[in-house]
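K.L.:
this is the structure alone, sequence omitted:
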């Protein structure tokens, strides 16, 4: 599991800088929406045993209650996706559960965990990688925020209790 901005090395290969927070919990743990919003993406990117991927992934668009600016919460490595693109969600809605390790739903990762990210950039209707590399022009490092700090700055209450249960 990786922390935000930690160097990602998987199978002795440098992937880049991690863009989210990995939260280690057992398979079957419920994952909940951090706030009201609209699901803009809900799909599976299974990868394979040689190259991991997102597995089941959900992206929810939210509006910051203070600034009214949009931001996106990303949840990956889910066994179940309980929401579909276009669904509206409320704070605490169970949107999925954490997948078992080494499965397509988990993206073939060795650890059972939730990858959780906050993205403040423009939504371009495609999923970006969970890491950033200087030599790839896939995303802007600035657009990815440290999730816990971001949520605390905007006074979204009960983050820890509401995200996983």
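P.N.:
Perfect, I can see it now. Fair warning: this is a prediction, and the values are worked out from it, not measured in the lab.
K.L.:
only C-alpha atoms from now on, for both contacts and neighbour counts.
P.N.:
Fine.
K.L.:
against which helices or strands is the lengthiest strand in the chain packed?
P.N.:
In the chain, with assignment by DSSP state E, the single longest strand is strand 70-81. Under the contact criterion of 3 or more CA pairs under 8 Å, 6 or more residues apart in numbering; DSSP states H and E, strand 70-81 touches strand 55-63, strand 94-98, strand 113-119.
K.L.:
residues making contact with it?
P.N.:
Identification of contacts with strand 70-81 by CA atoms under 8 Å, 6 or more residues apart in numbering yields 27-28, 34, 42, 54-64, 95-100, 105-107, 112-121.
K.L.:
structure B:
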């Protein structure tokens, strides 16, 4: 039973009954509904923006997600560290191990090649944290491939190491003219002045100035493949195949002490200094081939020179002067 409400009418000096109109009641009802909706909306906004209002389960999920993000960041840091270590191993492999055994460095394109074709990481896309997951997965794939390449390289080095004794005995390793017989180191490997044209020309060997008839020594074990004067400019010259793609050449000789097909050992006298062919004075022109490439001979004298003699030879061979051929 609804309560009846009254108000005091000052004109009639009596209490009168309060009577509500229908529209007024409806307005109050609508106002109440709108107020309740507005209050609910405000509470929802507050709920969504204040972390303290998360449910215990949501808080547990958030802690788990934050921990996962942290673990992936730590994983990426460890992968970067491991990649740096692997890169250092690769540099040693190319610049020490492979060079020492005469193997060509592995191209950087091969070491760092990615994975072409379809998107390998499509299944990892579309999630809130896809970026860190994909980044870690890419790092793992990259390191895995680099390990495979490095493993194959070390297998190759291991095989070369088994032949190390043969390599060390055959590789050109001594100076072909004894220091006691040398007048001077006339010219080294690099751009030099041509004695005939006076123009700059690349000199692919080293010139050792010595008297005619001075003994010339084989710089490593091998087989004489040429002992003739049929190569333009070299005059009487000898070529020795040392194996492992190494060949040494001795030019402008006065006479031979070996013949084609003969086996020689390091230190054997193979010929004598002269001035045959394109030459302006008695000297030995000496070259080393690795495959089809002519390389600087000065890096191969570790078997006959002291450190002081080697340093003196480096200084003399680096002078920009005029060659004798």
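P.N.:
Nice, I can see it. All of these numbers come straight from a predicted model, not from anything done at the bench.
K.L.:
in structure 2, what stretch matches the longest strand of structure 1?
P.N.:
Here strand 70-81 of structure 1 aligns to structure 2 at residues 245-256, judged by TM-score structural alignment.
K.L.:
what's the answer for stretch 25-41 of structure 1, then?
P.N.:
On the basis of TM-score structural alignment, stretch 25-41 of structure 1 is assigned to residues 210-226 in structure 2.
K.L.:
in that stretch, what counts as buried?
P.N.:
210-212, 214-226 (16 or more other CA atoms under 10 Å).
K.L.:
repeat that for stretch 8-19 of structure 1.
P.N.:
Across stretch 8-19 of structure 1, burial judged by 16+ other CA under 10 Å covers 8, 15-19.
K.L.:
likewise stretch 1-9 of structure 1?
P.N.:
1-5, 7-8.
K.L.:
okay, the residues you listed in a markdown table with secondary structure next?
P.N.:
Shown next, in a markdown table, are the buried residues of stretch 1-9 of structure 1 (DSSP: H, G, I helix; E, B strand; the rest coil):
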| residue | secondary structure |
| --- | --- |
| 1 | coil |
| 2 | coil |
| 3 | coil |
| 4 | coil |
| 5 | coil |
| 7 | strand |
| 8 | strand |
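K.L.:
so which of those residues is the closest to residue 152 of structure 1?
P.N.:
residue 4 (15.3 Å; CA to CA).
K.L.:
residues in contact with the closest one?
P.N.:
18-22, 146.
K.L.:
ok, the aligned partner of residue 9 of structure 1 in structure 2 to residue 225 of structure 2 distance?
P.N.:
Aligned by TM-score structural alignment, residue 9 of structure 1 pairs with residue 194 of structure 2. According to CA to CA, to the nearest Å, residue 194 of structure 2 and residue 225 of structure 2 sit 28 Å apart.
K.L.:
if I look at the counterpart of residue 234 of structure 2 in structure 1, how far off is residue 115 of structure 1?
P.N.:
Matched to structure 1 by TM-score structural alignment, residue 234 of structure 2 sits across from residue 54. According to CA to CA, residue 54 of structure 1 and residue 115 of structure 1 sit 8 Å apart.
K.L.:
check residue 132 of structure 1 too.
P.N.:
Applying CA to CA, the value for residue 132 of structure 1 to residue 115 of structure 1 is 15 Å.
K.L.:
same check on residue 32 of structure 1?
P.N.:
13 Å.
K.L.:
sec struct for residue 28 of structure 1, please.
P.N.:
Three-state call for residue 28 of structure 1 (three-state DSSP): coil.
K.L.:
returning to what we had before: ok, of the buried residues of stretch 210-226 of structure 2, which one's closest to residue 61 of structure 2?
P.N.:
Looking across the buried residues of stretch 210-226 of structure 2 and measuring by CA to CA, the closest to residue 61 of structure 2 is residue 220, at 72.4 Å.
K.L.:
burial count for the closest residue to the closest one other than its chain neighbours?
P.N.:
Closest residue to residue 220 of structure 2 apart from its sequence neighbours, by CA to CA, 6 or more residues apart in numbering: residue 266 at 4.0 Å. Number of residues near residue 266 of structure 2 (other CA atoms under 10 Å) recorded here: 18.
K.L.:
residue 266 of structure 2 -> structure 1?
P.N.:
Using TM-score structural alignment, the equivalent of residue 266 of structure 2 in structure 1 is residue 91.
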